[in-house]
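**Q** no sequence on this one, just coordinates:
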């Protein structure tokens, strides 16, 4: 009985890992549970054993990916001082690093263009943006006279990082390929907070 449970858990992990690649490569609409199962060498019944529908499979992926990103960011924030420009720079660098080292995760989390699917990730995207905005606002608050930037600047900075990540994913650049450029990008963006 214990052996069967282990096999089922591994099977679920394999489904998630391979489905992520398929969603990123073919898009959500092009795939069915049957086509996902066929690509993996499973019967579609094996997928339905673990997931009630394609949307459930997709949401499980999105939820795991956002939790992984948020856990990494929270861990990094716990080691740094709130309101410090260096903390913001580390958070931005961590976000870029995550996106470029996990391009399939990032595409599913932020780049799939489907209104139905965006409903599945809206809460998680909001949590990610709010964590980032909290750090940006703490840096802004430590520099009097910049209060007018409190609500627009976090979004602008986030979109600048998203553009950097998306561009480099498009050209299949890893984090190591563009590490120096990423560091300069983060420095340029974060130093703009001081003025």
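**A** All right, it came through fine. A quick note: this is a predicted structure, and the numbers were derived from the prediction, not measured.
**Q** only C-alpha atoms for contact and neighbour calcs from this point on.
**A** Will do.
**Q** max-length helix in this protein?
**A** Secondary structure assigned by DSSP state H gives helix 115-141 as the longest helix of the chain.
**Q** The structure to be compared is supplied as follows:
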């Protein structure tokens, strides 16, 4: 019996994530299988299953890092902003749009895909993102005569408007750079509506 061949690059969880990140970004979630990911890395697909139970878990692990980044940014905006700061809310909204357009595949899995395999993975983080955004909107509404009337519907409407902007741009392959001026105007018009 011959001795086992030495593996030049050990197939670690971190290596899988690093290489899968690029594959997902260039080919998209739906176009890949665990078999094609492993083949692209020069391994058998069984090697991936040692670390991840399915493609959804693998991709969600990557996306969770992006949720953490987005949540960290949102928390900073909420904590650092003076109460009722409309300019901070505008910046928060613009940065959300930037995030979506700079990470279109991740945005899709975070907020768009309805695949049952993936649904179970991101609901908690979605809710947390929406809650932090609502907190920033509520801060701007505080003390206004229509505060209670708008407390539920306004954050949701603003989010849906940003979401629509992002998904529209993604569907036409636009980057944030392509749409930046329009995004700034969009956010400004939305925030004027609050006043």
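**A** Yes, it's here. Computed from a predicted model, the values in this text were never measured in an experiment.
**Q** How about residue 46 of structure 1: what's its closest non-neighbour residue?
**A** residue 37 (7.7 Å; CA to CA, 6 or more residues apart in numbering).
**Q** In the helix or strand that the longest helix of structure 1 is followed by, which residues are buried?
**A** Under the assignment DSSP states H and E, the closest C-terminal helix or strand after helix 115-141 of structure 1 is helix 153-170. Buried residues in helix 153-170 of structure 1, counted by 16 or more other CA atoms under 10 Å: 153-155, 157-158, 161-162, 164-166, 168-169.
**Q** go on, stretch 109-123 of structure 2?
**A** Buried-residue list, stretch 109-123 of structure 2, by 16+ other CA under 10 Å: 109-111, 118, 121-122.
**Q** how far away is the residue most central in space within structure 2 from residue 100 of structure 2?
**A** When CA atoms, centre = their mean is applied to structure 2, the residue found nearest the centroid is residue 107 (4.0 Å). If you measure residue 107 of structure 2 against residue 100 of structure 2 using CA to CA, to the nearest Å, the figure is 5 Å.
**Q** Also residue 170 of structure 2?
**A** For residue 170 of structure 2, the distance to residue 100 of structure 2 - CA to CA - is 8 Å.
**Q** Tell me how far stretch 23-42 of structure 2 lies from the chain's centre.
**A** Centre-to-centre, stretch 23-42 of structure 2 and its host chain are 19 Å apart (CA atoms, centre = their mean, to the nearest Å).
**Q** make that stretch 13-21 of structure 2, sorry
**A** For stretch 13-21 of structure 2, the distance to the chain centre is 18 Å (CA atoms, centre = their mean).
**Q** in that stretch, what counts as buried?
**A** Those would be 16, 20-21, for stretch 13-21 of structure 2 by 16+ other CA under 10 Å.
**Q** what about residue 56 of structure 1, which helix or strand?
**A** Applying DSSP H and E, one finds residue 56 of structure 1 within helix 54-78.
**Q** and that helix, how far from structure 2 on average?
**A** Superposed on structure 2, helix 54-78 of structure 1 shows a mean distance of 2.0 Å to its aligned residues (mean CA distance after the TM-score superposition for structure 1).
**Q** relative to helix 115-141, how tilted is that helix?
**A** Orientation of helix 54-78 of structure 1 against helix 115-141 (axes from the mean of the first three to the mean of the last three CA atoms, to 10 degrees) gives an angle of 10 degrees.
**Q** element containing the closest residue to residue 20 of structure 2 other than its chain neighbours, please.
**A** Counting by CA to CA, 6+ apart, residue 20 of structure 2 lies nearest to residue 37, which is 6.6 Å off, once chain neighbours are set aside. Assignment of secondary structure by DSSP H and E places residue 37 of structure 2 within helix 34-41.
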